[in-house]
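> One predicted model, sequence on top.
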Amino acid sequence: MIDTPTFWTLTALLGIGTFLVRFSFLGFLGGRQLPDWFVLHLKYVGVGVLPAMVTPLVLWPAATGGETDPARIIAALATFFVAFRLSVAGALVAGMGTLYLMQSLF
């Protein structure tokens, strides 16, 4: 367990670090027009980051002890296909519904 002064020092330093990272974009670049090539690349940040966050949760979920679960793979595929054809809200509903259904069947 971490002692109280170390905890609060670490919390303050992490808060300052988080503020500086966000301020670097908003404070320094907030009032400027960004170059077109930079804005184009920013459009793909979510597409690159989201799969990197979701893939480990689908393939090696902590809920199953890191074992691959067919229910989660099927739900991820259903989510992908519904998102591809319909909308984000539809994908959320389809993914959750498929996951609950597959977990009850398996």
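Thanks, I have the structure now.
> Going by C-alpha atoms from here, please, whenever you check contacts or count neighbours.
Fine.
> Find the helix or strand that residue 56 is a member of.
In this assignment (DSSP states H and E), residue 56 forms part of helix 45-59.
> for residue 39, same thing?
Using DSSP H and E, residue 39 maps to helix 36-42.
> what do you get for residue 11?
Here residue 11 sits within helix 4-29, counting by DSSP H and E.
> put this beside the first:
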Amino acid sequence: MNYTPADLWFIILALGLGTFLIRFSFLGILGDRQLPPWLLRHLRYTAVGILPAMVTPLILWPEATGGQLDPVRIIAAALALGVGLWTKNAIWAIVAGMATLWGLGFIVP
């Protein structure tokens, strides 16, 4: 696709305005108000719902392998999950997963 400079600037400005309005809707309008307890309870689980949705495709269909299953990534993810459940510490889970991924990446071709 070929865009003219005017088209590109319009796209950039429209995306910038959209991003500003999304953030302003929470920070500017609701920033100084007390949110209801039911909404705060639901917002607490936002990261828990989004993080698996971001990580799962990287484990099951990684671009590095052309979308094929990679046993090294699956083992590293399983170990990270196990360490996270055992220690209740996200940092240790990340360290264990990355160490496993790198370590097995050198061993398994």
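Perfect, thanks for sending it. This is a predicted model, so every value here is computed, not measured.
> Overlay the chains and give the TM-score.
In this superposition the chains share a TM-score of 0.94, using TM-score structural alignment, normalised by the length of structure 1; 106 aligned residues with a Cα RMSD of 1.1 Å.
> how far apart are the helix holding residue 39 of structure 1 and its match in structure 2?
Comparison of helix 36-42 of structure 1 with structure 2 after fitting gives an average deviation of 0.4 Å (mean Cα distance after the TM-score superposition for structure 1).
> what residues are up against the equivalent of residue 97 of structure 2 over in structure 1?
By TM-score structural alignment, residue 97 of structure 2 lines up with residue 95 in structure 1. By Cα atoms under 8 Å, 6 or more residues apart in numbering, the residues touching residue 95 of structure 1 are 75-76, 78-79.
> likewise residue 104 of structure 2?
residue 72.
> quick one on the thing from earlier: which part of structure 2 lines up with the helix holding residue 39 of structure 1?
Here helix 36-42 of structure 1 aligns to structure 2 at residues 37-43, judged by TM-score structural alignment.
> Could you report the neighbour count for residue 58 of structure 1?
For residue 58 of structure 1, the neighbour count with other Cα atoms under 10 Å is 20.
> residue contacts, the closest residue to it other than its chain neighbours?
Counting by Cα to Cα, 6 or more residues apart in numbering, the nearest residue to residue 58 of structure 1 once its immediate chain neighbours are dropped is residue 72, at 5.6 Å. By Cα under 8 Å, 6+ apart, the residues touching residue 72 of structure 1 are 58-59, 99, 102.
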